[in-house]
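Trainee: need coordinates for the following:
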Amino acid sequence: MPDPSETSERRFESNPTVCPFCGVGCSVEYAGRGSATGVEGPVNGRGEICPKGAAAFDVVDHGDRLTEPLVEHGGTFVTAPWSEALDRVASGIGEVVEEHGADAVQFFASSNCTNEENYVLQKLARVLGTNNVDNCARLCHASTVAAMSERFGAGAMTNTLDDLGEADCIFVNGANPAEQHPVAFRSYILPAVRDGATLVHVDPRENDTTEAADVHLPLRPGTDIQLLNAVAAVLVEEDLVDEGFLAERTTGFDRLREHLAGVDVAASAEAAGVDPETVREAARAYGEADRAAVITGMGTSQHRCGTDNVHALLNLALLTGNVGRPGTGVNPLRGQNNVQGASDVGGLPGVLPGYEPVTDPDARERVADEWGVEPPAEPGLTEVEATHRFGDEVRAAVVFGENPAVTEPNATAVASAFDDLDFCVVIDLFETRTAEHADVVLPGSAWAEKSGTVTNTDRRVMRMRPNADLPGSARRDFEILTELGRRLTDRPEEFAYDGPADAFDELTRVAPIYEGMSYAGIGDGYQRWPFDAEAGTGTDVLHAETFATGERTAPLAVVDAVPPADDLDAGELTLTTGRVLQHFNSGALSRRSDRLMAMRGEDVLQIHPADAAERGIEDGDRVTVSNERGTVEAAADVTPAVREGVAFCTFHYAEPLANALTGDALDPAAKIPEFKHSAVAVEPAASAAGESGAAGEGDAAAGDD
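Mentor: From the prediction side, this is the model:
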């Protein structure tokens, strides 16, 4: 019921829905007075939520919300009726397609929006005639998906959050779940540790996850392969491998064993900047466990060798037989609430809904039977490739609920590239940094104003339910996208849905992993993919008898170290980035939350005491951080929590805009950028007032989903 204490004229009500922040998928609902409360749900069974979830409604009724369409006129935005704004979009995109072809348009899907909305967007792109559709999974876990898909046949969590409790060892590589996925950490990982599981944490800095760890390996950024090869070498050397599993479920062991025999554990540990005995301790904890689970995050994936990093991780699981059983597996934790689902439903340039390749003629034919038009056969551009070609092959962009002008690496150059487009339309809640470059901005719907489904980090498809009506003339995203589908394509009937449920029904006919699911079946709970329509149940643990490739075996891989793209000159530090508890991604949500802003304090650059002393920097001093891509300014947090030679900052706010410094070298397989290793100079700022260079002002930066 509406809260009589509300000062807004908008109507609010309480309905269980899914938190809009990380990929854990906690259930929340409106609690009155502009706040959210946790409710018992599939993931947060006790109704717990983290500080981000508690502040989730701050953005919904925020005074900065867009409530009317904006169109560019004479270099400034003016409000316009919906009919005029949509006509402008239709003519702008239509002219680009007519002159340059459909491949001149890039579609940015949204990992923060529903499955149904993303399904309609990617369908729009493909019916128009292009596979140029991507989402910010490209910036976080594309390399994880690439490696796991190649070896296992599926790029998602092999296991579930629930069965982590059965693990005897949890090997956390390049992730900080205590701050980035707090409910998953406190409700699933920490109880396992308290029950006796050994927690190994691989991360270049100490953080809240490290506090619970038994073993910490503070590697140098960019040395995952050296470290993981050393762990694998110890497993083989000390007979900690599962010979039966290797014989029955793997291929290539002899070749890998020969390669690992040449790995000098001490030298590899030295290259990674860690103690050799600690490497052996970690290897024994993992290899001696009856059930060992790997948890991985963007510290592993956001490198130009991210795919190889994950291949090295997969070797550990295969060598020890830790695949296909509860309490084991390789488990990437997803960043945003629907980064899994946006990819599941086809929001990627190389796959159709359900991860079937666009190059597969049978998959295209099945989609054509449903849509009445066959999708293109050639993979499209990733979003990073596309922004590099703005003004050349790419002449227009449709940006849905994303902020690529700041979330991509080398952000200043990307923001400038948006001005080279012939036309850009943005669908969002606020005037983001990307929206500043648009020709038309359409006011969409917040998470609490929509229905549909999202898919969480362990493959659970859950229902979203509205808790608020729309502000002003804003429209629901689903309605905006279906209207664009009717206006931009020559098949308007393909976008005549009765609502999100109708689109979901179509999705279940197009994506094999969702076949048999339904809104009624999900109800207040969930259905997990891959779903067995005949049995009416999902699959909790993947790869138990066969891998998702259809094969009984998976290959072991020889992985050689790859140097980072940025070389360190004398006196430079390695800059690495990440999230902390009170921040979230590009800041379009978190920077407009009064409660999160109150928590954030001042964004800082963590620097080791030895590095600070060498540069004459004291705790709290203003410092400049620079390289050839830009310059930003921050306050120094002098702390031994970050290893010597490394500096750390968040990527959430305009000061410091970390992505003004990050490079755009790409992983050759996944096309993911190298966010976690940038060579920078750090020195005292010229003035206490602060003079930021390439960072500029406005919205925040993000390096992931």
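Trainee: contacts and neighbour counts: CA atoms only from here.
Mentor: Will do.
Trainee: helices of the stretch 101-250 of the chain, start to end?
Mentor: All helices of the stretch 101-250 of the chain, identified by DSSP state H, counting those that start in this stretch, fall at 115-128, 142-152, 177-180, 182-184, 190-194, 208-211, 224-237, 243-249.
Trainee: among those, which is nearest Ala289?
Mentor: When the helices of the stretch 101-250 of the chain are compared by C-alpha to C-alpha, helix 224-237 sits nearest Ala289, at 11.8 Å.
Trainee: second input sequence below; structure requested for side-by-side comparison:
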Amino acid sequence: MSQEPADGIQSVCPRCSVGCSLRYDANAERARGISGAPVNRRGELCPKGLGAFDVFDPDERLTTPLVRHDGDLEPATWTDALDRVEAAFEGIVDDHGPDALAFLGAPHCTNEENYTFQKLARVLGTNNVDNRARLCHDASVSAMEARLGAGGMTNSLADLEAADVFLVVGSNPADQQPVAFDSYVRPAVNDGATLVHVDPRANATTRLAESHLAPRPGTDAQVVSLLARTILDEGLVDEGFVAERTSGVEAFAASVAGEDPEAVADRAGVDLVTVRDVARRFGRADRATVITGTGIEDGPDTAEALLNLLLLTGNLGERGTGMNVFRGLNNEQGASDVGALPHRLPGGQPVTDPEVRERVAGVWGIEPPAEPGLNEQDLVRGFGDGIRGAFVLGENPAVTKLGTERVARGLESLDFLLVQDVTHTETTAHADVVLPASAWSEKSGTVTNLDRQVQRMRTLESAPGEARDDLSVLRALGDRLTDVAFDDDPERVFEELVTVNPRYAGMSYDGIGTGSQRWPFPEGADEGTAVLHRERFLTGEKRASFVPTAAIADGATDAGLVLLTGGRSGDTTNTTMGRDGDRHDDTLAIHPTDADESGLVDGDRATVENANGTIETTVRCTESVREGCVYLHARAADPLVGEGQTRVEVRPAMATADRPLND
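Mentor: Okay, here's the model as predicted:
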């Protein structure tokens, strides 16, 4: 940092979705937590939070606009850079129509920035706007939206303290959301609650678990259905809740009854006795809750099965219950809440609803388009074809699950690429214009944490050089490209946001203050809603439907080992939040049996390869990873990650003259 941040001013940690309050301590030259804060009530911070101000090397910051001339990015004035953007975007819209543009936003940005970003796209005439948050939790959130009416956590973090059983599936909150885990989950377990961990890899969360189920990847849904089968067979169904609040239980029960428990357990590689014991604990608990993460995002089946389990046992609409998605990045929930999605306007409202579009038009002065846009993956696939221009805000699509070489070719084939970021990335290397943006500590606004609390970030230091805060840049673009009013004052933008987002309707900047307000926050309410779906689901209906279990598919016959990843993909990417900066283990964790079959021993150098790419790493033999799987930190695994479940081949690395094997 070029100068020391302001001492003592409260803001929100940008390092994950938990939303801890912090301040800069000039004496210690690091972040400090704030006692009595909305989330980190005792003022605790995890190691990431303590280093929140050390996310950038000052020498790497972008400090002036860059415009490409004769193949090279060269410094330019803001006027010249914005002139170039204006001419390019207007030309693309004139020649190809607004749907030839793509807008890729970032969960690191504030609510006000993401709201203005999606507004800009829609005023220009396209719903081609998306953010990585949707992709990270698409399966779970889509299932929750369809059946419950919203994809946010059904309960607050504080509610979790009332749980008797925690079923943690595809998530490692002890490592990834440590303040939330240590403040709300661990105390409940220490006080007698049971934690069950479902994950193919033992990790920090497993250490607190009474039971660990390690299914073969791709079989989580079948294991959850086995839990439901036991609950049905042993009369542990909450008959009153099922009768009053659900529909379709007969078809669901019939689909589960058609499965052979022994065969399912064998396919999944789990012990049926343990599964049945877990089911009894879940079914007999007064309050049981599910915590999930990106580990269930291998398709919709696992999320649907978990919702079935909760409906069957009546574990929705009460404290200590529910489906609680532990998101990763700091404003993942907020980016979706404010409409940075191709199919939904602010507040989760469908773009296809004419009444919603009319209400939004009453605020914007122009009606947003009615046809849903393309999601991020389809937009990236369309670079250079149907998509002729792109605006990338604090994101790095050049490092993507679609394959880096393929995306690089697409980026190069665009007629025009605008990138707004704080440092150079793999994506800025392809840009026609690069605009220097502000880091989290250099701007104000609001962010929404994983349990739906909206909090205020505050400016703690100035941006370096000619870098500008993101909101002022977005306003400048809106003023140049449209006839609609845009603003760059966060409070005024928030006031506009709450008029079009019914879930935020009763919130105010002053009301949030140094605390928080949680959605849904109806206009005129004294406080937000901690527990969703008490009397009715957010669909507006009293009942939610069961989804029959699909036929079991044995996906374990493909060649290679299943690649498991942890951490957050793209942590090495500089964005408007900053680099993760944490030390991480780049070794390949592999079961000793699989290592032996691959001709490897602990400490060997290994080549890990698939159709997406190749890396070389060091082998670490451990039984914490089940047979048939290997584990890499997401940053190391980036070149290998592809669409869907990723498998890899592992073999001894070739020695070279300058580096003998195992040297």
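Trainee: fetch the TM-score of the aligned pair.
Mentor: The TM-score (TM-score structural alignment, normalised by the length of structure 2) is 0.96; 657 aligned residues with a C-alpha RMSD of 2.0 Å.
Trainee: dump the helices of the stretch 101-250 of structure 1 into JSON lines; add mean neighbour count as well.
Mentor: Below are these laid out as JSON lines (neighbours: other C-alpha atoms under 10 Å):
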{"stretch": "helix 115-128", "mean neighbour count": "26"}
{"stretch": "helix 142-152", "mean neighbour count": "24"}
{"stretch": "helix 177-180", "mean neighbour count": "23"}
{"stretch": "helix 182-184", "mean neighbour count": "23"}
{"stretch": "helix 190-194", "mean neighbour count": "18"}
{"stretch": "helix 208-211", "mean neighbour count": "18"}
{"stretch": "helix 224-237", "mean neighbour count": "25"}
{"stretch": "helix 243-249", "mean neighbour count": "15"}
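Trainee: could you dump these to a markdown table with distance to Thr576 of structure 1?
Mentor: Below are the helices of the stretch 101-250 of structure 1 laid out as a markdown table (distance: least, C-alpha to C-alpha, whole Å):
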| stretch | distance to Thr576 of structure 1 |
| --- | --- |
| helix 115-128 | 31 |
| helix 142-152 | 18 |
| helix 177-180 | 16 |
| helix 182-184 | 21 |
| helix 190-194 | 26 |
| helix 208-211 | 17 |
| helix 224-237 | 14 |
| helix 243-249 | 36 |
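Trainee: for Ala446 of structure 1, which of those is the nearest?
Mentor: Going by C-alpha to C-alpha, the one of these nearest Ala446 of structure 1 is helix 115-128, 12.6 Å.
Trainee: which helices and strands does that closest one pack with?
Mentor: strand 105-108, helix 339-344, strand 452-455, helix 477-488, helix 500-510 (3 or more C-alpha pairs under 8 Å, 6 or more residues apart in numbering; DSSP states H and E).
Trainee: mind checking which of these is nearest Leu124 of structure 1?
Mentor: Closest to Leu124 of structure 1 of those, according to C-alpha to C-alpha: helix 477-488, at 5.4 Å.
Trainee: just tell me the aligned range of the closest one in structure 2.
Mentor: The alignment of helix 477-488 of structure 1 onto structure 2 (TM-score structural alignment) spans residues 470-481.
Trainee: as CSV, the helices and strands packed on helix 115-128 of structure 1 with mean neighbour count would be great.
Mentor: Formatted as CSV, those follow (neighbours: other C-alpha under 10 Å):
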stretch, mean neighbour count
strand 105-108, 28
helix 339-344, 30
strand 452-455, 27
helix 477-488, 21
helix 500-510, 19
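Trainee: tell me which of those sits nearest to Asn627 of structure 1.
Mentor: When those are compared by C-alpha to C-alpha, strand 105-108 sits nearest Asn627 of structure 1, at 28.8 Å.
Trainee: post-alignment, that closest one versus structure 2, mean distance?
Mentor: Superposed on structure 2, strand 105-108 of structure 1 shows a mean distance to its aligned partners of 0.5 Å (mean C-alpha distance after the TM-score superposition for structure 1).
Trainee: residue range for that strand in structure 2?
Mentor: By TM-score structural alignment, strand 105-108 of structure 1 lines up with residues 101-104 in structure 2.
Trainee: re earlier: quick one: closest of the helices and strands packed on helix 115-128 of structure 1 to Asp420 of structure 1.
Mentor: Nearest of these (C-alpha to C-alpha): strand 105-108, 13.0 Å.
Trainee: now the strands for the stretch 51-200 of structure 1?
Mentor: Counting by DSSP state E, counting those that start in this stretch, the stretch 51-200 of structure 1 has strands at residues 70-73, 76-79, 105-108, 133-134, 169-173, 198-202.
Trainee: quick one: which of these is nearest Ala156 of structure 1?
Mentor: When the strands of the stretch 51-200 of structure 1 are compared by C-alpha to C-alpha, strand 169-173 sits nearest Ala156 of structure 1, at 15.9 Å.
Trainee: give me the stretch of structure 2 that that closest one matches.
Mentor: Under TM-score structural alignment, the match for strand 169-173 of structure 1 is residues 165-169.
Trainee: and the matching stretch, which residues are buried?
Mentor: Of all the residues in stretch 165-169 of structure 2, those buried under the rule 16 or more other C-alpha atoms under 10 Å are 165-169.
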